[in-house]
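[1] sequence first, predicted coordinates after that:
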Amino acid sequence: MVSTSTRYHIITTNMTRTKALIEQDPVVKRETDYYNATIKKIKTVDEFIKNDRVFKFAMKAYGLEDMAYGKALIKKLLKEGVTSPQSMANKMSNPLYKEFAKAFDFAGKGAAATSAASATTGAVQRYIQQTLEQQEGKDNQGVQLALYFKRKASSVTTTMGILADKALLKFVQTTFGIPEAASRADLDFQVRNLEKFLNVKDLQDPKKVDKLIQRFNAMWDMNNATSATMSPVLSLFNQSTEQGMSIDLMMSIAKLRLGGS
């Protein structure tokens, strides 16, 4: 099995080509073509919800695929919009709902909502990215998390933004060796604990984000080591894979620690 660092590098070195391959997939192309041909014809929330293919495409594009069954909830979300502080979108802890309501802003734009970039080209680009991440996740969840973090990092402005996103939290916990059990602690404690390891302002710096991803990739491979990912050097000495850390991983992590996060 290719290491998380290696696979991530292969994908991101030429992201344009990587996405082009996804776009050429017959299923992806069929759904994308249908969406492009249909979305602008939809003028109301009810029409949007009723068209199952368009609705599921949009939900997947904005990271809400698992909630595609909750049409009543999404209908209420879209009809209330995001203007009022009391709207559902502004009350939900998961920021993806608000992002979705802003992207398909029927409440604010009416029939023109489906002509906005966020509902057309933006949605298609996000769908391709989501598909890429999901496909990579089938072979290595670490690669999926690294790609997700790269995409979302700059949008996070508070520590609560990390705690509200399970995937981001998993990334940070893995990167700094924070036990998952820490998530059961008092919320204020969780915030203070995360801030000991990470300054969210660093997420606005692409170089620091890449450094965090390097460290995450090394930690992920260390925590999920198998005989396929172990260093050939160790196999020469007949080391048990249960030891969980190859020499190259130890060297990588040591360098990252010395360099800071």
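    Arrived safely, thanks for sending.

[2] okay, CA-based contacts and neighbour counts for the rest of this
    OK.

[3] in the helix or strand where Val233 lies, which residues are buried?
    Secondary structure assigned from DSSP states H and E places Val233 in helix 232-236. Residues Leu234 are the ones in helix 232-236 that count as buried (16 or more other CA atoms under 10 Å).

[4] ok, and here's another one to check against it:
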Amino acid sequence: MISLSGLNTRMGLQLVDATRDRQIEMIRNSAEDRRAIEAFKERIDGVFSVDQLMEDRELYVFTMKAFGLEDQIFGKAMVEKILKSDPDDPKSLVNRLTDPRFREMHEVMGFVDEGKNNLNTFSTSWQNDMVDRYVEQRFENAQAEQNDKIGTVLEFRRKAGEINNWFDVLKDAEISEFMRTALGVPASVAGLDIDKQAELFAAKFDIAKLKDPAELESLERRYVAITDAKAGVQSSANAALALMNAAVATGAGGQFTPITLDISAITGFRSGGY
């Protein structure tokens, strides 16, 4: 992975974007990840039940990593119960968990009939989508390990298109933190009743604007500028730019063009009482 050492969030994110394709290719070609991908594609089409998935350690670990659940691999018994849950039963385990990653895994994996059958594993297009999901998550994790704010931005980019209301935001800790920061909402608001939180957010920003790429870019720029300002980072733009140009030159070549942030725009949203 490309080192982000010494760079603030803004410069680090620019470097990540400039080297993204190279890093994705590096992940696909690394010995560990290449073996994991090959094993998944070779054996997943023979998995029709949750029990079969659980019996194959490599496929289970691959699946967990693909959904950003690497930190939950130890909870195998719980994951088995989640995948066997009935999504139409509001009392089922998958519907009682607050972590949206589990619900997403349940939906995408496609196990039905209490985990006895599967709708997806035989599909080549689904397999390819799972590999892409795995690689993307590995890329995102690698950046977040170096700079958690960059990781949050990348997660926001990935999930923004799936957000339809403020409750979709509030059920996700990372996205909630992103929106609170970008909109200037105090962290203390997280302790309020969820309906009150949704009301306060709605007064600050029309959630429908997340369908507008220009609004997404504006929120991202605000988040990055505010987090860097809070961190008190005063890195040298010239030194960072030289580093980025060197990184790009070792890849596809060319010159990196810096993006100027309008820091004054941070105050663009009207303030509210909390």
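    Yep, it's here. Note that the structure is a prediction, hence the values are computed from the model and not measured.

[5] TM-score of the superposition?
    Overlay of the two chains. TM-score (TM-score structural alignment, normalised by the length of the first structure): 0.81; 243 aligned residues with a CA RMSD of 2.7 Å.

[6] gap between the helix holding Val233 of the first structure and the chain center?
    Averaging C-alpha positions (CA atoms, centre = their mean, to the nearest Å) puts helix 232-236 of the first structure 34 Å from its chain's average.

[7] again with stretch 90-106 of the second structure
    17 Å.

[8] for that stretch, measure first residue to last.
    The first residue of stretch 90-106 of the second structure is 14 Å away from its last residue (CA to CA, to the nearest Å).

[9] just stretch 190-207 of the first structure next, same as before
    First-to-last distance for stretch 190-207 of the first structure - CA to CA - comes to 26 Å.

[10] tell me the buried residues in that stretch?
    Gln190, Val191, Leu194, Val200, Asp202, Leu203.

[11] name the helix or strand for the third one, please.
    Assessed by DSSP H and E, Leu194 of the first structure sits inside helix 187-197.

[12] now the element after that helix, going C-ward?
    Assigned by DSSP H and E, the successor of helix 187-197 of the first structure is helix 206-223.

[13] before we move on, back to that, closest to Met59 of the first structure among the buried residues of stretch 190-207 of the first structure?
    Set against Met59 of the first structure, the nearest of those by CA to CA is Leu203 (25.9 Å).

[14] got a list of what the aligned partner of the closest one in the second structure touches?
    Superposed on the second structure with TM-score structural alignment, Leu203 of the first structure falls opposite Leu210. By CA atoms under 8 Å, 6 or more residues apart in numbering, the contact set of Leu210 of the second structure is Ala160, Gly161, Ile163, Leu216.

[15] switch to 10 Å and redo it
    Ala160, Gly161, Glu162, Ile163, Asn164, Asn165, Leu216, Glu217, Leu219 (CA atoms under 10 Å, 6 or more residues apart in numbering).

[16] same deal with Lys207 of the first structure?
    Ile213 are the contacts of Lys207 of the first structure under CA under 10 Å, 6+ apart.

[17] how about residues contacting stretch 27-42 of the second structure?
    By CA under 10 Å, 6+ apart, stretch 27-42 of the second structure touches 1, 23, 26, 58-63, 121, 124, 127-128, 130-132, 134-136, 138-139, 142.

[18] residue in the second structure paired with Leu194 of the first structure?
    So Leu194 of the first structure corresponds to Phe201, using TM-score structural alignment.

[19] that match and Phe269 of the second structure, how far apart?
    Distance from Phe201 of the second structure to Phe269 of the second structure, by CA to CA: 12 Å.

[20] pull up the overlap in contacts between these two.
    Contacts common to Phe201 of the second structure and Phe269, judged by CA under 10 Å, 6+ apart, are Leu183.
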